[in-house]
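Asker: Task: produce atomic coordinates for the following.
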Amino acid sequence: MFKPLSITLAIAAAFPHFAAAQEVERVIVTGSNIRTTQKEGASAVQVITAKELAATGKSSVADILRSISANSGNSYNEQYTGSFSAGTSGLSLRGLGQQNTLILVNGKRVASYATAQDLKETFVDLNSLPMAAVQRIEVLKDGASSVYGSDAVAGVVNIILYKEFKGTETSVQVGSSTQGTGQTEKSASLQTGFGNLDEKGWSVVFSLDALKRDKLQQSDVDWLAGSDFRNQAGGSRTWVPTNYVNGDATQLLGGRQGPLELLPYGDITPGKTGQVLAYNPSPYKTLIPGIKRVHSSLRGTLRLNEQTEAYADLLYGYSQADQTFAAPLSVSSGLRAWNNGKQALDTIPVLLPVGHPNNPTAKPLPFTATLFDLGPRMKQDKVDFFRALAGVKGSYLGWDYDVSLAHSGSKLKETVQNFVNRYEFEKVLADGSYNFADQSKNSEAVRNRLRLSTLRPAESKLSVVDFNASKELADLPAGPLGFAFGAQWRREEMDSNTSTAVLSGTELRPAINIIKGTRDVSALFAELNVPVVKDLNVNLAARADHYNDFGNAFSPKGSVRYQAAQWLLLRGTVSRGFRAPSLPEITNSTSVSYGSVLDPRDPVAPNQARGVTNITAANAKLNPERSTNLNLGIVLAPSSSTSVAIDYYRIKTKGVIDTETAENIIATEAQFPGKIVRDGQGRILTLYRQYANQGDRLVSGFDIDLRQSFAAQPWGKLSLNAQLSRVLKFEQPLALGEAATNGAGTNHFGSIPKWRGVTGLTWDYAAFTSTLNWNYVDGYQQVSNEGERVKPVGTVDLTVAWKLNPATTLSLIVQNLTDKRPSWDSSTSFFDYTQSDPRGRFAAVKLNYKF
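Answerer: A predicted model of the protein is given here:
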């Protein structure tokens, strides 16, 4: 399905008579600033063409990129509903995190998402980028800090949009789950072009695409709806005990009401006796948000003279994600509200006073209750994204140059409903006007007093001035000596706020991710391409960056390309890179988040995930992460129809920025008790963390790219493409000062399967083009449940396109043809959403028309 550029050009290199018969255009390939006819460089670049994009049947740039084999782990899409960046989608090449993969559009930067992922990762939201306008995508699976800067440690993705387009093309697609979940998906696109650079001296391309998808709840999926996984290794019935007093789940507060059922305590926590009131959480869990997206792209080019052209492009994207954020609020001993003056959380007493209708005792009664009659807590995230860019490029005195100015931004408005007003809660608790034991008796007026809706704003901005120039300095015996240099200045700004209700202490159990910072970055870079002898090229590059908040960084790179024979290409690169501390990590920021931990000392449910509060602090004394990258590759092209590329990578990072894991904080509680706060029962309430340079990380592995085509026969033409990635090591300490642990094939550092693969078989016959794709994700060891191995998953996608006439194509698309379920992972209650999709088989029909 995905054809690496390296393979195609290696074949051309192996058959020079074929290449010589064509006029080869000088181009710049992602990862270099030097124009060359030698598109196949020292670094592997995977190219996904517009035709291949269509053959996948996928409806977004995010879905395309997240399926590539180099996306090893630690990348998130809209399934991460508990995130401050809900509804987004990122990419994490080599499993190194979304902040280490640089996303470009037409070779230029775009603004990161309005707020951070997992509190600290600044990243580009792929869901904000257009799909219809994409001509091809180039994926550089090699560190490129020397050319692009801090966030290119793991690699670069360059999304290239059409510069010219003839005519108009429209498409409509409608699809639905075949499993009765009620989830449907509709999309449409328009692409049109005017003018012609060669004939008229100008061109304009406009595109528009839209996507609407229904929300998928856990209760919609039959094998997840019951929240009972006792038939799985390490599984349990994950119902939630609530409505009890004195910290004892068997001392009931009232009886059945709303979704509550009376269950044996041992069904939920083995070894416990008695009965509890509990509810099934599945109706309150959104697996995939309902989404609405619109993207538009306008690109214009004007030829000023034979050597010069001006260009401009405007990108705009609107995204909306709707989800059930959580079950109605449960109030208990760990209830908190924010105290902005102290920059800390205040504990709110949850005690039924003497005389309260629900308190038959003669003293204040501690209790736990879920406020079901207020309704589930809901969330909507609306994002406006844009980039406006203008520039001039051309030739002057033998130099090819490109200068541009861009401004980009991402603006978030997040609204929530059915949260709870702290001050009204304190009032109804004191005066007895709210009945916790039988909520059917509560008036709607009291419920409306308690309900709270809020708005959380966030914004990210990026301003960039870019300049680069290149020239062939001399004609050496082995070829031209190429040189490029350039400069960049950019300003990054992030203002991620919280609601006024949180700042005033009004919202109970607030989540906070306040980030406010600005940084200026200036850089100089240079590159030299030296043809040493025939078929041997050496490329040297270097970049010097200055950050006004932490200082300087220098990133050199050297690479070698050797055409050892017509059928054999050898290549290698070695470089140094860095990742600057993100604005959330180093600047003024406050983070209060909620997660879950397995606490073996929990007195109520030691084998079940416990919700806790995380308070995370920034660190102004952070140093950047420093990396050393090594890449070695070989490309074999024994015939015009066969090509194999094997590339090894090794990335050593010093001073990795992170916080200590929750598992390690709990394991070392006796030595560092101040990092944990427990309630009177002994249950964890709060974990305290701070960003620090934790230690070193070593990641290594290799990629295999295979291409095999078969000559046209009476029965048609076949072509096979396969990409396979193997993670050999993913080593780093679990805590500062500890020896490194290898997380490859485990979920120590997020799920990192050792193998990922994509294999595509395309059959062209008459008016039909059929593509069958096999997507493989290896299993991994589940570290929190010793002995449990999460099973591998292989899914099959099918696309059949029927060309009804020269203008019209009808396609049938089936994702997950065999309806394969995600593999069980007890650490996530059912499956790891970074590796799997719960939708099951999904079928769609697409109509494409050109005129």
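Asker: rest of the way, CA atoms for contacts and neighbours
Answerer: Will do.
Asker: Would you check how far apart residue 127 and residue 210 are?
Answerer: 11 Å (C-alpha to C-alpha, to the nearest Å).
Asker: go on, residue 375?
Answerer: In terms of C-alpha to C-alpha, residue 375 sits 31 Å off from residue 210.
Asker: Could you also give me the structure for this second sequence? I'd like to compare it with the first:
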Amino acid sequence: MHHSHHPVPRRLALSAIALAVAALAGQAAAQEAVQEAAQATQESAQATQQATGATAAQQAAPVATGEVIKVEVTGSTIKRVAGEMALPVSSVKADDIASAALTTVADLAVSLPSSATNAPSSAGAGTNMNMRGIGINRTLVLLNGRRMVNEPLSNGFVNVDLIPISALNRVEVLRDGASSTYGTDAMGGVVNFLTRRSYKGLELTGQVVRPEASGGGREHRVSVLGGIGDLAADGWNVYATVDVHKRSKLESADRPELTNPALLASLGIAPKAASGTYAWPANVFSPSTGITGNPYYASGCLPPYSVPATRNTCIQDANYVLALPANAQAHFFAKGSIKLPGDHLVTAELLHAKEHIETQKPPTTTVGFNGAVARITPDSPYYPGGSAGVPAMAGINGSPLNVSWSVAELGPAIAKDEQKITRVVVTGEGTIGQWDYRLGGIYGRGKRDSYFVQGYLNGARLQAGVANGVLNPFGTQSAAGLEYLKSISADGGQIRHTTNRYYGTDLTLTRELMQLGGGAMTLALGAEYHRDANDDRALDGVIDVPYQNRLPSYAEGSRDISAVFAELDLPVTADLSFNVAARHDRYSDFGGTSNPKASFRWQPMKQLMFRGSASTGFRAPTLFDRYGYRLPGATSLSTSKWDDPVLCPGTMGMAGTGTAVPGANPLLVCNTALPIQQGSNPEVQPETSRNLTLGVVIEPVRNLMVMLDYYDIHVKDSIGQLAQNAIFTNTAKYADLFVRNPDGSLAYVRNTVDNLGDLRTAGIDVGLSYAFPKASYGQFKAALDGTYVTRFENQTEKDGPWISNLGRFGSVGSGNVSASPTYTFRWKHTLRLSWERGDWFSQLTQFYNTGYHDLNNVPAQFHRDIEPYSVWNMTVNYKGIKHVKVSLGISNLFDENPPVTNSNSTAYANNIASPIGRAYNARLTYEF
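Answerer: Predicted coordinates:
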């Protein structure tokens, strides 16, 4: 790693900010009332969650003084009348989140039509945003218009679980690259979470979610919001909120309809395993005779811990895999604002949040570091046919046996993952002479710590215990065996400690230059500096612990980024306006890059408006991509089972069809999880992008709005990893990725970060909204937000063939997770049908996506397509009791199960749907 320093842009940014701060001393008169009116005006214009329609500008009525209020909207540094913007921005108000029966920010993220977001999984990383489905690293997440510290481990995305829903005023989604405004890496879009400007009073909220089916998955949320001071009347305000949310784990056994092998077989799902690998009682392999089997196979293995499989083996219970992990979040957010003499406002905000995710895997096994195996000899009393009473096996001839043992006696292997962030922002805004300014400083720190909780053991000593006869891999342990397991336990030890820091300053100056036919030509100039630093430590406790299988390591990286940018708004006539912007960023490790953007807005008549934009982008590899760990051996196991293409040749890409070559242990090379090497690549280079949008907004009749926005994104030299399914379904092409030991055994499959080639996608965003006339029975409204994708394809190597990911599992992993291949729905939408009368409000919400081709790496009789999926939520809200708001809702109204699939070990599509089923939601808010 190298660091080259570029002091001039950094000094420019810091000097400009210092000058602005120094100029604050002698200013007078505030316009807080106007600013508060602007916020109210903007919220009114966004009543249909679409802040960009032709009628939105007409809703921006003048205030009492006759002055038209201008507000800042995501995507531009220049304030303007609400709705008079050329970029496609959607807005979701806090009340709309509750009305859709969404409990957390994560629920909102998953529901967005233009997002392929993944909710928390057993990986422990939290919830990410993935606009356009082009990767979690290409979506920019902001809090009040400024960046948040990234999730520490990957350093590539923001965990939105750590944003408190109780502090939010609205969420703005810019479905367009905004590289000239916020940074060159906003290729897929921008999601801007905006908190309340101020709050006075006290509010308590409690919420519970109860699944109809028995088992886990219950949720509780409690929040307290309080504030003092009236910003408009008193000139100051301070408010704070505490928000706590918890969800219990959902065991696979709690949803047998999603895991029962007989039921899944009746639905056409391929069996997940034809033979056992690790089990209790242990499966064995004789290297001298080639015999595989289990001494307890004839007696039915050991239900419920294992059941008979093929090759005379036993297979462990599949229900160890969680349907949903337990997770909990706790947030504290505070914001204070004060008016200074003159037209100035200073604001400080603090966010401190933490998340706890408890992960669970099947019991620890006797797999060793770098392929070491456990062996039992005739000297052990537990050898089949020996003195301890383990049944004999024909043909083993007293030879040493390789043992594949799952230590189910200790239960599942449980670990916990804790994330914490602290974020401090101080901002100032106001007017100096003819210039409006906005400046700020930010410091953010994220920490992620992982710990062993239950069932983790030292792998080398576990193997030694089998070899020396202390441990019984075929049955319950003796007192000595239990004491030995206790002595080699890793429980309570720390696995990993990762820290990420982000801090910087920014300044934006705007002023009107001259009057044009449609208003004032406005110029914005800005400068920015920030530093991103990351260190990642895998601690001593992880060495030779199964499921970790990696050496202790330490990796660190840092990067300085300085930027200058400019934006010019040109309202040529009342109907036609242009906006041009440019940004130059300088990276301490990659040098400089300049990226322009141009957009237009043309409204030839009241009912019709056209808009469009073109821009370029630049994204440097994350610190993890370039400077993270890279170990000499395997770092994990594949998430699905596969055949070793050399030691268990079969039908390529179809697990369970291979036959072990003589001398190879079929338990370790056939239909099993294979070792994978993941990590950074010091040679990976930046990627660039081109973004185009072209849209039309139509109001054919009163209260009906139709919006169509075409988008086209092309990413060159895309950074990523091949999806594991792409490697194992084309082993001939990727034979060089299979690294072998001198004896021919598989050391690992190389799957590190690299520049894979290009990626391109295109589609149409659709927005429809209609407000029915008010009547004595109330008012009905309908709104639909959807995305139709016309193209989504990528290359896996530079200048390679284009591979479509549209309506199918792709060949590139999502973000840093190669086990999660990119997939893209042809169509996805959110439909809202609402009714309001007096103190009553009710909403019916549908979340829908089209089907797609399954990952059919199974025999032909099991090939299938996944059907379209639709879920309806319903809420009823009442506010007729003084100080009280009540909301009752049902999620998954028709109790739809997730689609079943061949692609996951859980046999259902947990990447697009929740396994909870129908759930009842109650929310009560009391305002003092």
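Asker: Looking only at neighbour counts, state which of residue 375 and residue 210 of the first structure leads.
Answerer: Of the pair residue 375 of the first structure and residue 210, residue 210 is the one with more neighbours under other C-alpha atoms under 10 Å, namely 23 against 17.
Asker: what residue is smack in the middle of the second structure?
Answerer: Centroid check for the second structure by C-alpha atoms, centre = their mean gives residue 128 as the closest residue, at 1.8 Å.
Asker: what residue of the first structure matches up with it?
Answerer: Aligned counterpart of residue 128 of the second structure in the first structure: residue 90 (TM-score structural alignment).
Asker: Need the nearest residue in space to residue 219 of the second structure, chain neighbours excluded.
Answerer: Spatial nearest neighbour of residue 219 of the second structure, excluding adjacent residues (C-alpha to C-alpha, 6 or more residues apart in numbering): residue 247 at 4.3 Å.
Asker: who's in contact with stretch 781-788 of the first structure?
Answerer: 233-234, 745-748, 789-790, 825-827 (C-alpha atoms under 8 Å, 6 or more residues apart in numbering).
Asker: Pull out the buried members of those.
Answerer: In the contacts of stretch 781-788 of the first structure, burial by neighbour count holds for 234, 745-748, 789-790, 825-827, counting by 16 or more other C-alpha atoms under 10 Å.
Asker: Where does the residue of the first structure most remote from its centre sit: helix, strand or coil?
Answerer: Outermost residue of the first structure with respect to the C-alpha centroid, by C-alpha atoms, centre = their mean, is residue 362; its distance is 54.0 Å. For residue 362 of the first structure, the assignment made with DSSP: H, G, I helix; E, B strand; the rest coil gives coil.
Asker: circling back to that earlier point, what's the counterpart of the residue nearest to residue 219 of the second structure in the first structure?
Answerer: In the first structure, residue 247 of the second structure lands on residue 213 (TM-score structural alignment).
Asker: could you measure the nearest residue to the residue farthest from the centre of the first structure once chain neighbours are set aside against residue 363 of the first structure, distance?
Answerer: Spatially, and ignoring its direct neighbours in sequence, residue 362 of the first structure is nearest to residue 354 (5.9 Å; C-alpha to C-alpha, 6+ apart). Per C-alpha to C-alpha, residue 354 of the first structure is found 5 Å from residue 363 of the first structure.
Asker: Over to residue 265 of the first structure?
Answerer: 27 Å.
Asker: quick one, which of those two is more surrounded?
Answerer: residue 265 (20 against 12).
Asker: Apart from its chain neighbours, what residue comes closest to the more buried one?
Answerer: In space, residue 265 of the first structure is closest to residue 275, 5.0 Å off (C-alpha to C-alpha, 6+ apart).
Asker: mind listing what that neighbour touches?
Answerer: 250, 262-265.
Asker: Please apply the same query to residue 567 of the second structure.
Answerer: Contacts of residue 567 of the second structure by C-alpha under 8 Å, 6+ apart are 77-78, 523-525, 579-582.
Asker: let's see 6 Å
Answerer: The contact partners of residue 567 of the second structure, by C-alpha atoms under 6 Å, 6 or more residues apart in numbering, come to 523-524, 580-581.
Asker: What ranges does the stretch 251-400 of the second structure have for its strands?
Answerer: Applying DSSP state E, counting those that start in this stretch to the stretch 251-400 of the second structure gives strands spanning 283-285, 292-293, 306-308, 314-316, 322-324, 326-340, 344-361, 374-376.
Asker: related to what we said a few turns ago, let me have the contacts of residue 275 of the first structure in a markdown table, adding distance to residue 593 of the first structure as columns.
Answerer: As requested, those are exported to a markdown table (distance: C-alpha to C-alpha, whole Å):
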| residue | distance to residue 593 of the first structure |
| --- | --- |
| 250 | 29 |
| 262 | 31 |
| 263 | 31 |
| 264 | 32 |
| 265 | 29 |
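Asker: ok so, going back, please tell me how far the match of residue 247 of the second structure sits from residue 98 of the first structure.
Answerer: Residue 213 of the first structure is 25 Å from residue 98 of the first structure, where distance means C-alpha to C-alpha.
Asker: Please say which of those two ends up with more neighbours.
Answerer: Taking other C-alpha under 10 Å, residue 213 of the first structure and residue 98 do not tie; residue 98 has more neighbours (26 against 20).
Asker: wait, the more buried one sits on residue 89?
Answerer: No: using C-alpha atoms under 6 Å, residue 98 of the first structure is not in contact with residue 89, being 9.5 Å away.
Asker: hmm, back to that, redo the strands of the stretch 251-400 of the second structure as CSV? Include distance to residue 403 of the second structure.
Answerer: Shown next, in CSV, are those (distance: least, C-alpha to C-alpha, whole Å):
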stretch, distance to residue 403 of the second structure
strand 283-285, 5
strand 292-293, 10
strand 306-308, 15
strand 314-316, 13
strand 322-324, 26
strand 326-340, 33
strand 344-361, 20
strand 374-376, 5
